[in-house]
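In: got a sequence here, can you build the structure:
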Amino acid sequence: MKHIKILITNVITLVVCVGQLLAQEVVVPDSTGVAKSTTETLNSITKKDTVKAPFKRYKAEGVTAVVGDYVVLDTDIDKGYIELQSQGISIENVSRCQLLGKLLEDKLYAHHAKQDSIVVSDAEINAQIDQQLDYMISELGDADKVAKYYRKNNIAELKSELFEVNKTIKLASEMQRKVVEDVEITPEETREFFFSIPEDERPIFSAEVEVAQIVIEPEVTKEARDAVIERLREIRADIVDNGASFATKAVLYSKDGTAQKGGLIEGVTRTSPLAKEFKDKAFSLLEGEVSEPFETEFGFHILYIDKVRGQEVDVRHIILFPEVTQITIDKAKDEIEAIREKIVNGEVTFAEAARNSSDEKETRNNGGQLVNPVTGDTRFDLTKMDPALSAYVYNLKKGEVSKVYSDRDYTGKSSFKILTLTNRYEEHRADYSKDYEKIKELALKEKQIEAIKEWQDKKVKETYINVNEDYHDCEFSSNWLNQ
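Out: Reported below is the predicted structural model:
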């Protein structure tokens, strides 16, 4: 078991180190202000520190370490515990030395990102901060409570601190990505990796399923479409002709999450993950112009160009959705019930019915087959699956069709769905031929870990690093003390 334990440890380490490379943003400990008494927090955790001998607490706001252009304060470690707790992560076995080691790594990456001229857009960081603040406000009620919780005088002060922290995180993440971007794994390396693991120590892969679905949406009538377009024209006329505030109109009428920010979307580029029609409209208008109503797959919009910055634009938009009647809702439900009956009776296959009838463009041409957005393949780990989807497929047998159920997307638009299990893979020990892609991924991660370790060992020697003597008894995984 020793070999596989090392493998698992390495994979966990890579998840922390590689960050966005694995489609998951790394959240570092020093990302917010102190939320409650640090003395109370420290009293509950310092006794668990993995140091050779106890150390005295350094003065408040004392400098714990310097890494290149960056400073780590003792309170940054305190904040780290608060951050972990706020994410529901147990701090029982997390020592101050471990948190400091993670902070030192982040600062090292960020420092060398600057040295390598890696640029991070301020608009991107501001958009990320807006998302964080939106979440905090939704949890605590209002902006003043958020500022108070993080012991800031106002939300602007908190936003300023979050900007610096998030920018450092992003720089570190981009540097990490650069370190491993050229690391590749060959079939022979994959084979050697797998067969170097003793047979009884090879990883166990969880049960997985492949799922297909058919979606029927209630029809949007011409009258409903015309009504929402006319409403947007009225709003636009009040803005253009009467000087009404677009931002205020967005707060009052827009139907998506940007409404509370006056419809603001910052830093839109040609490659932003937005509807093509939306981006085309954004780059066809001049600063200060308001578009005519237009449609995307998400709804009907009007758009205002707030600011143009080269190849980036800040826009505000108002989005409305046509209303559907109970008659069209009932009709959609009857339609999918009839489709299900034909499938169950063997009159048509699920895939044929999906291609002929499903309203979901992304899946219908593939027989309704769903693609896992995390892995990019069609398999879903039952232990990591979206709970809403898992509830409907967990007890299905291969080829069985679920009952009809209703679903709502983030816009509030309702639809009716049926699901089927196109394949089920029970929990099993890794098999080279059946699980090649997963084994290849593990082998690649191990190789990336080695690349990261080599880079870090080299840069630690090249970079000015000074760690406060209170932490010289820490057993770091890297040579931060230059011993």
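In: only C-alpha atoms for contact and neighbour calcs from this point on.
Out: Noted.
In: show me the strands in this structure, by range?
Out: Secondary structure of the chain (DSSP state E): strands at 63-67, 70-73, 204-205, 208-216, 264-268, 294-296, 299-309, 312-320, 379-381, 405-408, 414-425, 428-429, 465-467.
In: reformat the ones you listed as a markdown table; add mean neighbour count and distance to residue 173.
Out: Listed next are those as a markdown table, based on neighbours: other C-alpha atoms under 10 Å; distance: least, C-alpha to C-alpha, whole Å:
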| stretch | mean neighbour count | distance to residue 173 |
| --- | --- | --- |
| strand 63-67 | 20 | 16 |
| strand 70-73 | 18 | 16 |
| strand 204-205 | 14 | 29 |
| strand 208-216 | 23 | 30 |
| strand 264-268 | 21 | 20 |
| strand 294-296 | 15 | 33 |
| strand 299-309 | 20 | 25 |
| strand 312-320 | 23 | 22 |
| strand 379-381 | 20 | 27 |
| strand 405-408 | 13 | 34 |
| strand 414-425 | 20 | 34 |
| strand 428-429 | 13 | 33 |
| strand 465-467 | 18 | 20 |
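In: another sequence for comparison is provided below:
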Amino acid sequence: MKYIVAHRQKMSLKSINRFFFCCSICIFYLQGIIVFARDSLIIDQIYAVVGDEIVLKSDIEKQFEQYRFQGVKEPEELLKCNIFREFLVQKMLVNQAELDSVTVSEAQVNVQLDQRINYMIESLGSAENLVRYFRKSIAELKDELRPQMYEQLVTQKMQSDITGAISVTPSDVRNYYQSLPDDSIPFIETYYQVNQIVLYPPFTEQAIYDVKDKLLLLRKRILEGEKFSTLAVLYSEDASAQQGGEIGFMARGELAPQYAEAAFKLKEGGISTIVETEFGFHIIQLIERRENKVNTRHILMRPRYSSSELLRLRTKLDSIAGLIRTNDTLSFEEAARIFSQDDDTRQNGGLMINFDAGTSKFGLDDFTPFDGYEVRRLKQGEISQPFEAKDKNGRTVFKIIQLKQKSEGHKANLKDDYDMLKKFAEQYKRQIVLNEWIAKKQKTTFIQIRGDAPACQFLKTENWIKAE
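Out: The predicted model follows:
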């Protein structure tokens, strides 16, 4: 029973009816289902039925908890009603996807799951903090999020199919903007565009030797009978250390090439020799292989840098900054192309990219703590002093940055914010098409809102409850 609830990929009303019938638990009259909490038995109520899909009270509560985790501060009643609306629309789309045989692959779900977990780890500072916050292991969190992630991806695919290739003309954008009440015109927060020059401290031969020697000793201890997972917790420098180094099932393309090559050659339980990747040096154990995916655990170690090498990099960056400041013929962008060792930004003159937003514009909260601290101190056009930071793989780097542009907060306007307003106009047009589709499906889809569901105003105004 616990398994059914915890692992429901598709938990329809029919399956719940069969379950309760077989167990002869008629006392509940299908008003709720039983789930097991960590410490006690609780009743999880059915709030709504949409076609062959259900919305549970626990669905709303879990999503509410995630929104609070993300910093959403709407009043509880309003936020839960908005979440309820989201689930009703989602279940309508998922129900139709079942009828139309629309699916997404397990690989797509895994990629999104990993991104979600990595975001949560980054937000809380470490995997250990994440496990402590939710009181669940990473594997348990993934299992809990997997059905939700599957439905979200199916929903997105259905929405894309329904709205099609929406496009707007400049006239559409202007009409959309002019139709907005003054108090509804978006306020554009202050944003920054930043160039960077990045240098990586090289590892000395001695530092590399020391790391390899430590890994070889750990490998020897494992082969002599000590548990790989225990040693990973104690010695690995990767975020997966708290899970005994386990990173879950991944396809070859989801892993660093050198890591994948070693992992896919191993037999179950086998231990690799030392593997070098862009992240550092590893030893790897194959836990299980399923077709084209492997579940592995690893111990990651990185060489230490000498203080003399770090001082040399600071001095070199200081010289580059001085050269830019005093030489009218050398721009920061050109210097980045010549000196920077960051592959992601070197060719575009060092311009940093906000990958989460898909733009070069950053709010202060979008920067890492290292970069954000320096950006706050700069005026437009100024270059920072050299400082230590971490790259996307956790490696130590030294960099200088230039505040290329700072745009003060303002109400959106067509001249300065056309691209953003164009996106809003496209979203508005998509929403109209989706709303029309929902209204049409409401007439032909079985919908039941249970009496214990939140008494949200939208249920009547948007025709989820039929007028009597």
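In: overlay them and tell me the TM-score.
Out: Scored against TM-score structural alignment, normalised by the length of the second structure, the superposed chains reach a TM-score of 0.74; 418 aligned residues with a C-alpha RMSD of 4.0 Å.
In: of all the strands of the first structure, which one comes closest to residue 38 of the first structure?
Out: Checking the strands of the first structure against residue 38 of the first structure by C-alpha to C-alpha gives strand 70-73 as the closest, at 13.4 Å.
In: could you say what helices and strands that closest one packs with?
Out: With contacts defined as 3 or more C-alpha pairs under 8 Å, 6 or more residues apart in numbering; DSSP states H and E, strand 70-73 of the first structure has these neighbours: strand 63-67, helix 96-115.
In: distance check, residue 433 of the second structure against residue 99 of the second structure.
Out: The span separating residue 433 of the second structure from residue 99 of the second structure equals 20 Å under the rule C-alpha to C-alpha, to the nearest Å.
In: one more: residue 458 of the second structure?
Out: Distance, residue 458 of the second structure to residue 99 of the second structure, by C-alpha to C-alpha: 26 Å.
In: for residue 245 of the first structure, find the nearest of the helices and strands packed on strand 70-73 of the first structure.
Out: That would be, of those and by C-alpha to C-alpha, helix 96-115, which comes in at 40.1 Å.
In: and that closest one with strand 63-67, angle?
Out: Taking axes from the mean of the first three to the mean of the last three C-alpha atoms, to 10 degrees, helix 96-115 of the first structure and strand 63-67 form an angle of 40 degrees between their directions.
In: packing partners of helix 96-115 of the first structure?
Out: For helix 96-115 of the first structure, the elements it packs on are strand 63-67, strand 70-73, helix 74-86, helix 155-180, judged by 3+ C-alpha pairs under 8 Å, 6+ apart.
In: quick check: buried residues in it?
Out: By neighbour count on 16 or more other C-alpha atoms under 10 Å, the buried set for helix 96-115 of the first structure is 96-114.
In: centre of the chain to that helix, how far?
Out: For helix 96-115 of the first structure, the distance between its averaged C-alpha position and the chain's averaged C-alpha position is 22 Å (C-alpha atoms, centre = their mean, to the nearest Å).
In: what does residue 283 of the second structure correspond to in the first structure?
Out: With TM-score structural alignment as the matching criterion, the partner of residue 283 of the second structure in the first structure is residue 302.
In: now that match: how far from residue 74 of the first structure?
Out: Noted for residue 302 of the first structure: a distance of 49 Å to residue 74 of the first structure, by C-alpha to C-alpha.
In: then residue 114 of the first structure?
Out: The value you get for residue 114 of the first structure to residue 74 of the first structure, if C-alpha to C-alpha is used, is 24 Å.
In: returning to what we had before: let me have the strands of the first structure in TSV, adding distance to residue 231 of the first structure as columns.
Out: Below are the strands of the first structure laid out as TSV (distance: least, C-alpha to C-alpha, whole Å):
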stretch	distance to residue 231 of the first structure
strand 63-67	56
strand 70-73	52
strand 204-205	53
strand 208-216	27
strand 264-268	20
strand 294-296	12
strand 299-309	10
strand 312-320	9
strand 379-381	42
strand 405-408	24
strand 414-425	22
strand 428-429	57
strand 465-467	61
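In: of those, which is nearest residue 367 of the first structure?
Out: Using C-alpha to C-alpha as the criterion, the shortest distance between residue 367 of the first structure and the strands of the first structure is 7.1 Å, found for strand 208-216.
In: show me what that closest one is packed up against.
Out: If you count contacts as 3+ C-alpha pairs under 8 Å, 6+ apart, strand 208-216 of the first structure packs onto helix 326-344, helix 350-357, strand 379-381, strand 414-425.
In: looking at those, which is nearest to residue 79 of the first structure?
Out: With distances scored as C-alpha to C-alpha, the stretch of these nearest to residue 79 of the first structure is strand 379-381 (33.9 Å).
In: post-alignment, that closest one versus the second structure, mean distance?
Out: In this overlay with the second structure, the average offset of strand 379-381 of the first structure from its partner residues is 3.0 Å by mean C-alpha distance after the TM-score superposition for the first structure.
In: residue 50 of the second structure -> the first structure?
Out: Using TM-score structural alignment, residue 50 of the second structure sits opposite residue 67 in the first structure.
In: so that match makes contact with residue 101?
Out: No. Judged on C-alpha atoms under 8 Å, residue 67 of the first structure makes no contact with residue 101 at a distance of 11.5 Å.
In: how far does stretch 249-267 of the second structure sit from its chain's centre?
Out: With C-alpha atoms, centre = their mean as the basis, stretch 249-267 of the second structure stands 22 Å off its chain's centre.
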